[in-house]
Every structure is written in C-alpha cells, then in structure tokens.
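Colleague: This is a predicted model, with the sequence first.
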Amino acid sequence: MIRGRFRVSDFGTVNSELYLRGLFQHFEPGFQVQNIAPLLSHFRRTTQHVTKVLLTAFEPYDRWPDNSSWMSLMELTHWYDGPVELVTRRYPVNLLKMSERLRADLQAGYDFAIHCGQAPGSTQMRLENVGLNLRTDGAEILPDAPAAYRSKLPLAISAQKIRDAGIPAAVSHHAGTYLCNAALYLSHHYSAAFSMRTQSLFVHVPLAPSQVARENSDAPSMSVPMTSAALAILIQSLVASAT
C-alpha cells in the first residue's frame, strides 16, 4: 500500500511537470510538450477538498511474470503529486480473495475507485463503462443482485483528455467475464449496497513492451511511462469533474 497526499514519499518524487515533459520527449519523440498542456494545468490546480482515490491492480498470473497494470501503477507512484490522497492495492488473481480485499478496502471511504488490469492484445487504454454480474462459467458473481452496473462518470471526456495527450484511449462497454469485470461489478455493488459515495471504474492496460519482448511476440504494447501518464490524466480528469 502507498498512501500520500500530493506525493508518494515511500518511493520518492520528482516535479510532475518536468517529469512529464521529459517523459514525452524521451519516449515519444513525435510528441510536442503542448500536447500535455491540459494535464499540466490540472497538476497546477489546488483544491480545498482532498479527493480520496483507491487505485488497484492485479498480481502476475498464468505465464506472465509481470502484470502491466501493476507496472503502470508502480511507475505512477514514483512521480505523481496531484492534489489527491492516493491509496494503492495489488489484488490476487482469485475471485474470492479479491472480493474480500476489495470489500474491506472500500470501507475506508473513497471518492473514486480506479481498478486496473492487464489486457493482452489491446492497442489502447480502455475505460470500461459496464460491469456485468457474470462469471466465465456463466454463473452470476452475486446471486439475486443487479444484472449490471453502468458508470456515471464522464468516461468519454476522460478518454478524450488522454487522447489529447497523444495516448490511445477509448471507452469500452464490455470488460469481459473474468476478474477485471468482477472487480468493476463488485466495486459498484459494494458502493451501492453500503451507501458509499465511491464512484468506480475499470481501466484495461495494454501489455508493456518488455512483456511482448519476453514472449517474442508481435502483440501490441504501450510503454509503462505512457500508461502511467494516462492514469494520471484520468485521475486529474475525475477530480476536475467533481469540483
């Protein structure tokens, strides 16, 4: 877990504006600094209310020794200093254990819960709009619970802000039927069932280049600095929408 208001001191920080300028110039030579002007303006904002954000990712699974969602989250904690209280979690790839951890974590009370997961084959950051009460075997995640939850967050606006920074992103309406979908559905359900203020969403993260190289594959990938920057833009977009 990493907690921090304005910064995550456990891992050290750098000035986020300078970091982002260097990030885009170094990893994406075609980018222009003005592409991230909207993001930089968000970083300069101040707010009286400190927004609480739960940011989660998954541990490695199957043949993957790394998980791009966790890699992105960890990269973000090295430099993010936005006006939020950021709490991170890494969840096990097990439905029962994950659901227990998630339910306990949400009790702390957050404005937003952003759950991230790895999406092999994806070419963009996908902001998931719908969580289904459905498992891979066709059974319900929770019996006698709503069939689905749909996000009330301005996902299209957030996706556009990410694209404005030169990072591929889109809103998706199907998160699958595995743990990614379960995390999104359960986060919505627990928040509704216990009358929490938390608004939830799920982000599917493409594979990192190192993962593709290890597989000797031609699968699409996105650099970890880019995916972490996308998460920062997303957080700032949500904070702005709530003020």
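Modeller: On my side now, so go ahead.

Colleague: contacts and neighbour counts: CA atoms only from here.
Modeller: Fine.

Colleague: Looks like S122 contacts M222 (just checking).
Modeller: No - with contact defined as C-alpha atoms under 8 Å, S122 does not count as touching M222 (9.1 Å).

Colleague: joint contacts of those two?
Modeller: Counting by C-alpha atoms under 8 Å, 6 or more residues apart in numbering, the contacts common to S122 and M222 are P206, L207.

Colleague: So which of those two has more stuff around it?
Modeller: M222 (21 against 16; other C-alpha atoms under 10 Å).

Colleague: Assumed L142 was part of a strand.
Modeller: No - read with DSSP: H, G, I helix; E, B strand; the rest coil, L142 is coil and lies in no strand.

Colleague: ok, so what distance separates I233 from I167?
Modeller: Using C-alpha to C-alpha, to the nearest Å, I233 is found at 10 Å from I167.

Colleague: do the same with S210
Modeller: Taking C-alpha to C-alpha, one finds S210 at 18 Å from I167.

Colleague: more neighbours, these two?
Modeller: Ranked by neighbour count (other C-alpha under 10 Å), S210 and I167 place I167 first, with 20 against 15.

Colleague: Pretty sure the more buried one sits against A232.
Modeller: No - assessed by C-alpha under 8 Å, I167 is found out of contact with A232, at 12.0 Å.

Colleague: quick one, which residue of this protein lies the farthest from its center?
Modeller: D144 (28.6 Å; C-alpha atoms, centre = their mean).

Colleague: Now do it against N133, distance only.
Modeller: 10 Å.

Colleague: again with T88
Modeller: Going from T88 to N133 by C-alpha to C-alpha gives 25 Å.

Colleague: just so I have it, where are all the strands in the protein?
Modeller: Here the chain has its strands, by DSSP state E, at 3-5, 51-58, 84-91, 112-118, 125-128, 130-132, 148-150, 169-172, 199-205.

Colleague: any chance of those in CSV, with mean neighbour count and distance to R101 too?
Modeller: Formatted as CSV, the strands of the chain follow (neighbours: other C-alpha atoms under 10 Å; distance: least, C-alpha to C-alpha, whole Å):
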stretch, mean neighbour count, distance to R101
strand 3-5, 18, 17
strand 51-58, 23, 11
strand 84-91, 21, 7
strand 112-118, 25, 13
strand 125-128, 25, 21
strand 130-132, 24, 18
strand 148-150, 16, 20
strand 169-172, 20, 25
strand 199-205, 27, 15
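
Colleague: Nearest to Y185, out of those?
Modeller: Proximity to Y185 (C-alpha to C-alpha) singles out strand 130-132 among these, at 4.4 Å.

Colleague: Put this next to the first one:
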Amino acid sequence: MSTILLTGFAPFNQETINPSWEVVRRFDDQKIQASHTVKVAELACEFGTSITQLQQLLELHQPEFVICVGQAGGRPDLSIERVAINVDDARIPDNGGAQPIDQAIVEDGPAAYFSSLPIKAIVQALRTQGIPASVSQTAGTYVCNHIFYGLMHYADTHPGIKRAGFVHIPYLPDQACHHPGSASMSLETLESAFRLLLETCLLQNQDIRLSAGTIC
C-alpha cells in the first residue's frame, strides 16, 4: 500500500492553534481509495528546522504523494498554491526568533518550482461540492513558502514522489472571532475538503483546463 504524507504547522504569531494541524491530524492512518494510507506530522513554524523535519519524514515514509498545509489568516477559501519561490523574506520572526530577509532557500537553486498537484481539478472538485476554493499565485515569503519550496526541491531529485504541493487554509471560527472581519472555515468543512482533495489527486491523472488566473 502506498503512502500519502500530510503535514501541518504548529501555531505561530500568538495564535494558540493552527488550523493546518487541526485538520491534518484527523487523517492519521486513514485509508484513501483503499490503496493509500495517510501519515501525518506537525512541522515547526521555523525556517530551516521545518525543512529538516520534512526531509526526515520523507526518508522515513517514502510517500508517493505529499501535501503540506498552512494557515493563511484572512483568506476566504482553500488556496491551492501554484508556485513556490526561492526566497525567504519574513515580515515577522518565526517561532525560533529567526527573521531572514531576502535570503535564498536553496543557494543556486531554481528561482521557482511549480506544484505537481492537479490544482485546477482540485479547485473544480471542491467548488462542485460547495466548498470555496481557488488557485493561488503566491504562497508568500514566510515559512509556508519556505517548506513548499523545500518540498518541491526534494521531489525534483526523488522520482518516487509522484505529486507534491501546498495548500493554504483560512482561520477556524474560534480564531476568526479574534480577528474581526476575517473569513473562517469550520473544521468539519476542512476535513471534507481534504478528503475530496486527496481523492482527486489519486483519480486525476492530468490536470484540467480551467480559467483560474488573475489580472493583477
């Protein structure tokens, strides 16, 4: 049986929970399509450390599919990330106190990597079930983009990983009530969304053509 690795992050920036870990942890050892077992892990919200942890998990589990998940407070939907860029530029310190500015994630690495998930098919599948979703053109320059780039750099040299990518999710309602005007999504909806997302990744051999770009 093949393995899917899902990762979330520890809370950061004075939050007491991180929705990425709260939803990911619900999938530990679950079966998807009777052919894949899910393994989960919580990553430190720290530059450098998170990539080291991820690489250890990849060596341990030898997954076929890998999806890293992170919190994007203020976004109203599941943001299926298209591209990771080779730069750390932190607006705030990470949980270890590091605040890199204009630093390459991998020296002499490519400027960017594209997700290998069927991102548009995922968006269509989620919307069909009434779950807000969109293709995102930026994963930011904080630890989420850092781990996304680190994942894709690893996958680029390890052909056993068939698909890999990153998904940003909104606040949970308990968090949003402390951020007036911010969107939120329930844990139950997020769980349904990720089950459908994983099933789509397994069933969709090629992505679909769907207009999902932005003007600016």
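Modeller: Right, received. Where do you want to start? This is a predicted model, so every value here is computed, not measured.

Colleague: The residue farthest from the centre of structure 1 maps to what in structure 2?
Modeller: The equivalent of D144 of structure 1 in structure 2 is D108 (alignment by TM-score structural alignment).

Colleague: max-length helix in structure 2?
Modeller: Counting residues, the longest helix in structure 2 under DSSP state H turns out to be helix 187-203.

Colleague: Show me what that helix packs onto, helices and strands only.
Modeller: Packing contacts for helix 187-203 of structure 2, counted by 3 or more C-alpha pairs under 8 Å, 6 or more residues apart in numbering; DSSP states H and E, involve helix 19-24, strand 31-32, helix 119-128.

Colleague: closest one to L5 of structure 2 among those?
Modeller: Closest among these, using C-alpha to C-alpha: helix 19-24, at 9.7 Å.

Colleague: corresponding residues in structure 1 for that closest one?
Modeller: Residue span in structure 1 matched to helix 19-24 of structure 2, by TM-score structural alignment: 68-73.

Colleague: count of neighbours near A104 of structure 1?
Modeller: For A104 of structure 1, the count of nearby residues is 11 (other C-alpha under 10 Å).

Colleague: Can you give me the separation between the closest residue in space to E191 of structure 2 that isn't next to it in sequence and M185 of structure 2?
Modeller: Among residues not flanking E191 of structure 2 along the chain, V23 sits closest, at 5.9 Å (C-alpha to C-alpha, 6 or more residues apart in numbering). To M185 of structure 2, V23 of structure 2 is 11 Å away according to C-alpha to C-alpha.

Colleague: I32 of structure 2 too?
Modeller: 23 Å.

Colleague: So what's the residue count around the alignment partner in structure 1 of T157 of structure 2?
Modeller: In structure 1, the residue matched to T157 of structure 2 (TM-score structural alignment) is A193. Residues lying near A193 of structure 1 (other C-alpha under 10 Å) number 9.

Colleague: Then the one 3 residues further on?
Modeller: Counted with other C-alpha under 10 Å, residues neighbouring M196 of structure 1 total 17.

Colleague: again with S191 of structure 1
Modeller: Neighbourhood size, S191 of structure 1 [other C-alpha under 10 Å]: 20.

Colleague: residues in contact with the residue nearest to it when sequence neighbours are not counted?
Modeller: Closest residue to S191 of structure 1 apart from its sequence neighbours, by C-alpha to C-alpha, 6+ apart: T198 at 6.0 Å. Contacts for T198 of structure 1 (C-alpha under 8 Å, 6+ apart) come out as L106, G109, Y110, D111, F112, A113, S191.

Colleague: Isn't the last one up against R197?
Modeller: Yes - the criterion here is C-alpha under 8 Å, and S191 of structure 1 meets it with R197 at 6.9 Å.

Colleague: For the helices and strands packed on helix 187-203 of structure 2, could you give me a markdown table that also reports mean neighbour count?
Modeller: Below are those laid out as a markdown table (neighbours: other C-alpha atoms under 10 Å):
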| stretch | mean neighbour count |
| --- | --- |
| helix 19-24 | 24 |
| strand 31-32 | 17 |
| helix 119-128 | 20 |
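
Colleague: Please tabulate these in CSV, including the columns distance to P11 of structure 2.
Modeller: Converted to CSV, those look like this (distance: least, C-alpha to C-alpha, whole Å):
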stretch, distance to P11 of structure 2
helix 19-24, 8
strand 31-32, 27
helix 119-128, 26
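
Colleague: closest one to T3 of structure 2 among these?
Modeller: strand 31-32 (9.3 Å).

Colleague: outside of that closest one, which residues touch it?
Modeller: With contacts defined as C-alpha under 8 Å, 6+ apart, strand 31-32 of structure 2 is touched by T37, V38, R195, L198, E199.

Colleague: Q137 of structure 2 maps to what in structure 1?
Modeller: Per TM-score structural alignment, Q137 of structure 2 is aligned with H173.

Colleague: so how far is N216 of structure 1 from its match?
Modeller: 31 Å.

Colleague: how deep is H158 of structure 2 tucked in, by neighbour count?
Modeller: H158 of structure 2, neighbours per other C-alpha under 10 Å, totals 12.

Colleague: Next, work out how far apart it and D29 of structure 2 are.
Modeller: Look at H158 of structure 2 and D29 of structure 2: by C-alpha to C-alpha, they are 23 Å apart.

Colleague: Where does the longest helix of structure 2 end up in structure 1?
Modeller: Using TM-score structural alignment, helix 187-203 of structure 2 lines up with residues 224-240 of structure 1.
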